[in-house]
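# Here is a sequence together with a model predicted from it:
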Amino acid sequence: MTPLRGIALKLASVILFVIMASLVKAVPEVPTGEVVFFRSAFALPVIIVWLLWRGDLGTGLKANNLVAHALRGVVGVSAMGCNFAALVLLPLPEVTALSYAAPPLTVIFAALLLGERVRLFRISAVVCGLLGVGLVMWPLLTLGEVDARALTGVGFILASAVFRALVQIHIRRMVRTEQTSAIVFYFSLTSTVLALLTLPFGWVMPSMTEFGILVMVGIIGGVAQICLTSAYRGAEAALLAPFDYASILFAILIGYVFFAEVPTAMMLLGSAVVVASGVSLILRERYLGLVRHRARPGMTPQG
């Protein structure tokens, strides 16, 4: 697979995830736990077919550390549920922009939990990223009286960002012993089971239209997950990472066309600051990776 195909798959995953989010937003009457169930359950067949096609079903079913997979499921479902809850309460572009808080938080958690060194450049980029998130939040919280609905939505999406950052840290540990295919399969399986636990909290019988939308949420989510995983087989993570931020463009377009959501100037400014911060971090890490790679030939066997 060429890097160009990897980029194409990455962009496809970004577009599909935004479409999935817009579909979740289109069924506001369906409880969040129920939406999470459909997202996970109907992604499972797609993932199983993909694993069969790749000849990786045996690998996907092999788990060396079930506790790690269960923990990844709990934290991942929490991130997904908070994100879906926020989509009902906030405009799609704002949810997308605020979700960009996850990469700066990942840097912070990597320093606290993994002992990674964080130098001045990364600290500055993280601060700028969080400042951008604050700019996006500002209009939601200061237009006259504080809107309780908006405040709740902001709380949900920031909680989702925290959980997503923790998931990234946890996956960094998991890949030492677990195959990527197993991580993908068991997340969908555990999230389906965990979502079922919300059944006593008021699931509803969806209409035929809602049922169709919920099934599409699962299928599109599964395909997007496969596109994302496959993208990294053809291109380096540092090359693909900036394309995550293309999601804001698609979110603004879909939000405007289908939900009549017009982004504010402050939201656009904040998004630009967050994107600039994230891209600078990515480019810096890529540069340092190239420097380390060039330095290896001259290193001693102990070095």
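Great, that's in hand.

# Please make it C-alpha for all contacts and neighbour counts, starting now.
Fine.

# what residues are up against Ser247?
By Cα atoms under 8 Å, 6 or more residues apart in numbering, the residues touching Ser247 are 14-15, 18, 96.

# if we go to 6 Å?
Val14 (Cα atoms under 6 Å, 6 or more residues apart in numbering).

# Quick one: neighbours of the closest residue to Leu87 other than its chain neighbours, just the number.
Excluding the flanking residues, the one nearest Leu87 by Cα to Cα, 6 or more residues apart in numbering is Lys25, at 5.5 Å. A count of nearby residues for Lys25, using other Cα atoms under 10 Å, gives 22.

# just checking, Lys25 touches Leu90?
No - using Cα atoms under 6 Å, Lys25 makes no contact with Leu90, being 9.3 Å away.

# and the comparison structure, right after this:
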Amino acid sequence: MHSRKIYTNTKAIAWVTIGTALFSLIFASGKFADGSASPLQILFLRYIGGLATLLLVVLVRRERLSAYRSPKPLSHFIRAVFGASGGGALIYASANMPIVDATALGLLYVVFVIPLGVLVLKEQLSSQHFGAIAICCAGAAIVMASRGAFTEFHMAYVFPAGIAVLGAALLAVEGLMIKMLSHSDRTMTVLLYVNAFGILLMAGPAAMQWVPLSFESAISFILLGPIAVTAQYCIVQGYRLASLSIVGPVDYTWLIFAGLIGFMFFGEKPTLGVAAGSAIIAIGGIMLAIIKPPAGEHESTSSA
């Protein structure tokens, strides 16, 4: 039984790690764009590409959209609101304070999502959980410190810092809702709703920050949609398989993938601190995978 749970946790962590790696490319899209489009504009076009991809999948499967109707559309809408507002809050914070500081505050997501799992879903934490989570946090702190987080913090940053913390909390609630919806609905249902609602929620903000684009640029941002949908699918699958205390800290691997993207595409050389912190995060992830499950915890599976 324990070996089966290790296998399940490992699968969950692998799913979320792949999703995080793909989302790292999405998050770096603003840097790749180099000011040619606003972040909200990129997000809006990404949602369009994502919904188009999902509709194509439905067409290939020769199924009707009604087959993916959820009995909880309001929950999906609320989840999309939390996700869009949380993402928007972090975009605002990154634009109004050092991005490395905003990133560090955004990673408080993990600190928020685990207590939510305990309070709302009645997940059980053992001393092994706390130890593994602490190791992941320590690795993330080392990476952020090596990048100079909070070395120059001015009073002008207090408000955007508060917005960043709020954004992390909103995304934690979204993570909780992903976990809950992944058990009540098919994965495709979850993806269809979030991309459809994402378009509706981001249309106005994107229009206010719209920058004229060439056809090639617009297509490149729309093509982020299939990548994002694949990432979302991986995240939902991982959240379905394991508790938030297992999959939540995997979010810290974003720092590893961000460092790799910076090195491969922007010539940013990782420091010894980044390498050491990344290794510590990986060790924490391995510990999470092999934790002995509390009594009564069971695996959940569902059709896509």
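Perfect, I can see it now. Everything quoted here is computed from the prediction, not taken from an experiment.

# Any idea what the TM-score is?
Taking TM-score structural alignment, normalised by the length of structure 1 as the basis, the two superposed chains have a TM-score of 0.71; 282 aligned residues with a Cα RMSD of 4.2 Å.

# The residue nearest to Leu87 of structure 1 maps to what in structure 2?
Aligned by TM-score structural alignment, Lys25 of structure 1 pairs with Lys31 of structure 2.

# Ok, Ala276 of structure 1 next?
Per TM-score structural alignment, Ala276 of structure 1 is aligned with Ile283.

# so who does that match touch?
If you count contacts by Cα under 6 Å, 6+ apart, Ile283 of structure 2 has none.

# The helix or strand containing it vs structure 1 - mean distance after superposition?
Assessed by DSSP states H and E, Ile283 of structure 2 sits inside helix 272-289. Mean deviation of helix 272-289 of structure 2 from its aligned counterpart in structure 1 after superposition (mean Cα distance after the TM-score superposition for structure 1): 2.8 Å.

# Can you list the buried residues in that helix?
Across helix 272-289 of structure 2, burial judged by 16 or more other Cα atoms under 10 Å covers 273-289.

# just stretch 195-206 of structure 2 next, same as before
195-199, 201-203, 206.

# quick one: the alignment partner in structure 2 of Val167 of structure 1 and Ile78 of structure 2, what's the gap?
Aligned counterpart of Val167 of structure 1 in structure 2: Glu174 (TM-score structural alignment). According to Cα to Cα, to the nearest Å, Glu174 of structure 2 and Ile78 of structure 2 sit 8 Å apart.

# So which of those two has more stuff around it?
A side-by-side neighbour count of Glu174 of structure 2 and Ile78, using other Cα under 10 Å, places Glu174 first with 22 against 16.

# Leu116 of structure 2: which element?
Residue-wise, Leu116 of structure 2 maps onto helix 109-121 under DSSP H and E.

# Please apply the same query to Phe263 of structure 2.
Element membership for Phe263 of structure 2, per DSSP H and E: helix 253-266.

# average offset between that helix and structure 1?
Helix 253-266 of structure 2: mean distance to aligned residues in structure 1 after superposition is 3.3 Å, counting by mean Cα distance after the TM-score superposition for structure 1.

# and the angle from that helix to helix 272-289?
140 degrees (axes from the mean of the first three to the mean of the last three Cα atoms, to 10 degrees).

# From the chain's centroid, how far away is helix 253-266 of structure 2?
16 Å (Cα atoms, centre = their mean, to the nearest Å).

# Okay, buried residues for it please.
Buried residues in helix 253-266 of structure 2, counted by 16+ other Cα under 10 Å: 253-262.

# sec struct for Pro212 of structure 2, please.
coil (DSSP: H, G, I helix; E, B strand; the rest coil).

# quick one: what's aligned to it in structure 1?
So, by TM-score structural alignment, Pro212 of structure 2 is matched to Met205.

# and its match, how far is that from Leu87 of structure 1?
Remark: distance between Met205 of structure 1 and Leu87 of structure 1 (Cα to Cα) = 21 Å.

# Look at the two and report which has more neighbours.
Between Met205 of structure 1 and Leu87, counted using other Cα under 10 Å, the more crowded position is Leu87 (27 against 10).

# so that one is in which element?
Using DSSP H and E, Leu87 of structure 1 sits in helix 66-89.

# what does the helix or strand following that helix rub up against?
Moving toward the C-terminus from helix 66-89 of structure 1, the next helix or strand (DSSP H and E) is helix 92-98. Among residues not part of helix 92-98 of structure 1, those counted as contacts by Cα under 6 Å, 6+ apart are 133, 251-252, 255, 271.

# From Ala165 of structure 1, how far out is the counterpart of Pro115 of structure 2 in structure 1?
Using TM-score structural alignment, the partner of Pro115 of structure 2 in structure 1 is Ile108. Look at Ile108 of structure 1 and Ala165 of structure 1: by Cα to Cα, they are 9 Å apart.
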